[in-house]
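S.K.: just the structure for this:
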Amino acid sequence: MSGHNEIVIQLSSKLKEKPNPNNLGFGKVFTDHMFMMDYTEGKGWHDPQIIPYQPISLDPSSVVFHYGQTVFEGLKAYRTKDQKILLFRPEKNFQRLNLSNDRLCIPNIDEGLALEALKKLVWLERDWIPTAEGTSLYIRPFIISTQPYLGVHPSSHYKFMIIMSPVGSYYKEGLAPVNIAVEQEFVRTVVGGTGTAKTGGNYASSLRAQEIAEEKGYSQVLWLDGREKKYIEEVGSMNIFFKINGEVVTPALNGSILEGITRNSILQLLTHWNVPVSERRISMDEVYEAYKKGQLEEAFGTGTAAVISPVGEFLWHGEKLIINNGETGEISTRLYSTLTGIQNGIIEDPFNWVVEVKEN
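M.R.: Modelled structure (predicted):
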């Protein structure tokens, strides 16, 4: 690769002290370097570079501040017991980033160049990848619109960046069920909106409901469809699955649900195991009826941060639906162990999902 698409690396003159691996938290500390590339209308994406992690300077009138034209992704890097460095399906993240770009009128990135940049950055920062069980290096690719212009129109300038943060285990005390409130007043998005894109506005619109749920003692919100408030869509930061009478069911992608990469992986795993699984429209009334009949055996969320989040309780119309006695179910445990085992190189990867990062 040459010319304006050659990745230039500028090393930091002062490296940071690594954080305590036993107290990492999530997204609080960032590595020494980051990736950045600019877009200029008429020139395209140009000047890809790895530079010391630093603040960026933007004009106060930049489009991103006023009209929310921005997209992002999230994935992780893992260090195996034999010191290999692995990424989990990173090409899917950049494919989805471009789908989000299309919806937000942002120029597509070169997915091959983005993956090359990511590998170079991860290799450069390999000492930041924690080794304790359940830990990883969280990776956040994102694009912001930077044109200084107060007008409702797609920007003519953008920045594509990748920053990284060592993160601790999502579960400090093992795989633990979460309690979720079913949202009945607010909606997150609707079919035809931006629900299929990973964009900041979707998360901003969820904050009020999330705050109310937390005040009631619930850690997450389960969103229903924006038209009838009847059909289940997803949890704020996760896709959702239900095990009903032996079959695993997840809401079908309908134009307002994010196509989760972990979700896709879970569907493939269940099919590989010959576990009955379907993607279809499912209402909260159907889930409630299954609960009353004793057929709601498990529920769990899926996402990059937690991988699998078993659900111990739903709050629905003021009634508490206790699932599997509030304990982690068999299928949730098996999925978590298998997927994290593949991600960490502990067990065989029959799907060729993991990508090893090497010096190049």
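S.K.: switch to C-alpha atoms for all contacts and neighbour counts from now on
M.R.: Will do.
S.K.: and Trp316, how far from Glu356?
M.R.: 44 Å (C-alpha to C-alpha, to the nearest Å).
S.K.: again, but for Ser256
M.R.: Ser256 is 33 Å from Glu356, by C-alpha to C-alpha.
S.K.: and for Pro148?
M.R.: 40 Å.
S.K.: and the strands in the stretch 51-200 of the chain, which stretches?
M.R.: 70-72, 75-79, 85-88, 136-145, 157-167, 178-182 (DSSP state E, counting those that start in this stretch).
S.K.: I'd like these as JSON lines, with mean neighbour count and distance to Pro130 appended.
M.R.: Below are the strands of the stretch 51-200 of the chain laid out as JSON lines (neighbours: other C-alpha atoms under 10 Å; distance: least, C-alpha to C-alpha, whole Å):
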{"stretch": "strand 70-72", "mean neighbour count": "24", "distance to Pro130": "23"}
{"stretch": "strand 75-79", "mean neighbour count": "25", "distance to Pro130": "7"}
{"stretch": "strand 85-88", "mean neighbour count": "23", "distance to Pro130": "11"}
{"stretch": "strand 136-145", "mean neighbour count": "22", "distance to Pro130": "6"}
{"stretch": "strand 157-167", "mean neighbour count": "23", "distance to Pro130": "7"}
{"stretch": "strand 178-182", "mean neighbour count": "23", "distance to Pro130": "25"}
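S.K.: dump these into JSON lines; add distance to Gly44 as well.
M.R.: Formatted as JSON lines, the strands of the stretch 51-200 of the chain follow (distance: least, C-alpha to C-alpha, whole Å):
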{"stretch": "strand 70-72", "distance to Gly44": "17"}
{"stretch": "strand 75-79", "distance to Gly44": "26"}
{"stretch": "strand 85-88", "distance to Gly44": "28"}
{"stretch": "strand 136-145", "distance to Gly44": "14"}
{"stretch": "strand 157-167", "distance to Gly44": "9"}
{"stretch": "strand 178-182", "distance to Gly44": "44"}
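S.K.: figure out which of these is closest to Gly200.
M.R.: Nearest to Gly200 among those is strand 70-72; the distance by C-alpha to C-alpha comes to 6.5 Å.
S.K.: Ser256 and Glu356: who's more crowded?
M.R.: More neighbours surround Ser256 than the other of Ser256 and Glu356, with 20 against 15 (other C-alpha atoms under 10 Å).
S.K.: roughly how far apart are Ile143 and Ala114?
M.R.: Counting by C-alpha to C-alpha, the gap from Ile143 to Ala114 is 12 Å.
S.K.: another for comparison:
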Amino acid sequence: MENTITDSIKITPITTSKLDKVDFDNLSFGKTFTDHMFECDFKDGVWQTPQIKPYGPLTIDPSARVFHYGQAVFEGMKAFKDDKGDVFLFRPKDNFNRINISANRLAIPSFPEQYFMEGLKQLLKIDEKWIKSGAGNSLYIRPFVIATQACVSAAEANEYKFMIICSPAQAYYVGDVSVLIAEKYSRSANGGVGYAKAAGNYAAQFYPTNLAKKEGYQQVIWTDADTHEYMEEAGTMNIFFRINDTLLTAPISDRILDGITRKSLLEIAEKEGIATEVRPIKVNEIVKAAEDGGLKEMFGAGTAAVISPIKAFGYKGNHYEIKRPEKAFASHLKKALMDIQYNLTEDPYGWRVKL
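M.R.: Down below sits the predicted model:
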């Protein structure tokens, strides 16, 4: 049975939900998906009628250009439910803007804001029961777009598919992690696609990360491709350093993603009187701070993990432990951010959007 909820989106509801088969106390990140998904195709130069339909496999031609030339970008965002049952998004306009920035870099047509916002709203409404209240619980939202034109000639496609899928989530990382500072491999280069959430960026990280795991580290801190002298990102996250009582992070560039969690943490820190510096950070500066005791904290920041504390790092065969202070910036900032996301406190920044 099909019916129209809005003038622009066609809704095909499921007949039977799989909700009661999900163990929400034992979720593996990104492996369980809600009942419905949003889908919209680009053909003949325009985005077609969007639809929400039961989550399920796609039928796609083996020659689809996404498989051969990597035209694929995505976003990561979350929905939260407070104790009253109200659902909130966090800075969704930023995600919408960023996926179109990413798409533009890969010669993918921009997606209309009306379709994105209304489609997301309707998708969350129809799958609202999948969003659980309580600290740490959320619904991870994955918008993405892929090139679907059936052709293996080396050129941008003229057909695309924009989708949104959702996955109930708990904490992404459990416990502190150890990282290895990259001396050879790079995440991105000047003039490249590092600032875009392009699928290929992440594929290229897996091999050096696996090498780091063999040395006992969970992630890699990426350094600049030119000299490997400057810190850039940590795994799939932006990175922060606390030297004494100053919070440092690298500036965004065409190599570094404009992280929404990153800029939110900077705003919170500045509002609360924490000294911050956004500037190039040399590896040797961090090593020296670790040796003389000035390095108090390191942590990654991103949508999935929010904040992931780093307990140690390796560089040039040496291992450095970080003794986090009792009053850690990471813990304080994470709580401040999550209190806004879960509607536990006022939102002076206007980031929280009620569904």
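S.K.: quick TM-score on the pair, please.
M.R.: With the length set by TM-score structural alignment, normalised by the length of structure 2, the two chains reach a TM-score of 0.95; 350 aligned residues with a C-alpha RMSD of 1.6 Å.
S.K.: wait, which of the strands of the stretch 51-200 of structure 1 is closest to Thr199 of structure 1?
M.R.: strand 70-72 (4.4 Å).
S.K.: quick check: the closest one compared with structure 2, mean distance?
M.R.: Compared with structure 2 after fitting, strand 70-72 of structure 1 has a mean deviation of 0.3 Å; criterion: mean C-alpha distance after the TM-score superposition for structure 1.
S.K.: residues touching Met37 of structure 2, list them.
M.R.: 52-55, 123, 163-166 (C-alpha atoms under 8 Å, 6 or more residues apart in numbering).
S.K.: so the counterpart of it in structure 1, which state does it fall into?
M.R.: Here Met37 of structure 2 is matched to Met34 in structure 1, going by TM-score structural alignment. Secondary structure assignment for Met34 of structure 1 (DSSP: H, G, I helix; E, B strand; the rest coil): strand.
S.K.: ditto for Gly341 of structure 1
M.R.: Gly341 of structure 1 ends up helix, using three-state DSSP.
S.K.: please name the nearest non-neighbouring residue to the aligned residue in structure 2 for it.
M.R.: Matched to structure 2 by TM-score structural alignment, Gly341 of structure 1 sits across from Asp339. Spatial nearest neighbour of Asp339 of structure 2, chain neighbours left out: Thr345 (5.6 Å); criterion: C-alpha to C-alpha, 6 or more residues apart in numbering.
S.K.: shouldn't that neighbour be in contact with Met338?
M.R.: No: using C-alpha atoms under 8 Å, Thr345 of structure 2 makes no contact with Met338, being 9.3 Å away.
S.K.: the two: who's more crowded?
M.R.: Legend: neighbour count by other C-alpha under 10 Å for Thr345 of structure 2 and Met338, higher for Met338 (16 against 12).
S.K.: the more buried one: what's it in contact with?
M.R.: Taking C-alpha under 8 Å, 6+ apart as the definition, Met338 of structure 2 has no contacts.
S.K.: that one and Gly76 of structure 2, how far apart?
M.R.: For Met338 of structure 2 relative to Gly76 of structure 2 (C-alpha to C-alpha), the value is 16 Å.
S.K.: over to Asp292 of structure 2?
M.R.: Using C-alpha to C-alpha, Asp292 of structure 2 is found at 38 Å from Gly76 of structure 2.
S.K.: and if you look at Phe111 of structure 2?
M.R.: For Phe111 of structure 2, the distance to Gly76 of structure 2 - C-alpha to C-alpha - is 16 Å.
S.K.: which residue lies farthest from the center of structure 1?
M.R.: Lys293 (33.8 Å; C-alpha atoms, centre = their mean).
S.K.: check contacts around it.
M.R.: Counting by C-alpha under 8 Å, 6+ apart, Lys293 of structure 1 has no contacts.
S.K.: and the residue nearest to Leu253 of structure 1 when sequence neighbours are not counted, how far from Val311 of structure 1?
M.R.: Using C-alpha to C-alpha, 6+ apart and skipping the chain neighbours, the partner closest in space to Leu253 of structure 1 is Glu259 (6.9 Å). Glu259 of structure 1 sits 20 Å away from Val311 of structure 1, going by C-alpha to C-alpha.
S.K.: of these two, which one has the most company?
M.R.: The neighbour count for Glu259 of structure 1 versus Val311, taken as other C-alpha under 10 Å, is higher for Val311 (27 against 18).
S.K.: shouldn't that one be in contact with Glu298?
M.R.: Yes: judged on C-alpha under 8 Å, Val311 of structure 1 makes contact with Glu298 at a distance of 7.4 Å.
S.K.: okay, and the common contacts of those two?
M.R.: In contact with both Val311 of structure 1 and Glu298: Ile323, using C-alpha under 8 Å, 6+ apart.
S.K.: list the contacts for Tyr195 of structure 2?
M.R.: By C-alpha under 8 Å, 6+ apart, the neighbours of Tyr195 of structure 2 are 102, 252-258.
S.K.: redo that, cut-off 6 Å
M.R.: Going by C-alpha atoms under 6 Å, 6 or more residues apart in numbering, Tyr195 of structure 2 touches 254-257.
S.K.: coming back round to it: name the element the residue nearest to Asp339 of structure 2 belongs to?
M.R.: Using DSSP states H and E, Thr345 of structure 2 sits within no helix or strand.
S.K.: what about it, distance to Ala336 of structure 2?
M.R.: Distance of Thr345 of structure 2 to Ala336 of structure 2, computed by C-alpha to C-alpha: 9 Å.
S.K.: repeat that for Phe42 of structure 2.
M.R.: For Phe42 of structure 2 relative to Ala336 of structure 2 (C-alpha to C-alpha), the value is 40 Å.
S.K.: between the two, which one's more packed in?
M.R.: Phe42 (21 against 16).
S.K.: doesn't the more buried one fall inside a strand?
M.R.: Yes: under three-state DSSP, Phe42 of structure 2 sits within a strand.
S.K.: is it true that it touches Tyr160?
M.R.: Yes: assessed by C-alpha atoms under 6 Å, Phe42 of structure 2 is found in contact with Tyr160 at 4.9 Å.
S.K.: so what does Val63 of structure 1 match up with in structure 2?
M.R.: With TM-score structural alignment as the criterion, Val63 of structure 1 pairs with Arg65.
S.K.: and its match, what does it touch?
M.R.: Contacts for Arg65 of structure 2 (C-alpha under 6 Å, 6+ apart) come out as 147-149.
S.K.: how about Val277 of structure 1?
M.R.: By C-alpha under 6 Å, 6+ apart, the neighbours of Val277 of structure 1 are 247-249.
S.K.: got it, and Ser12 of structure 1?
M.R.: Pro52.
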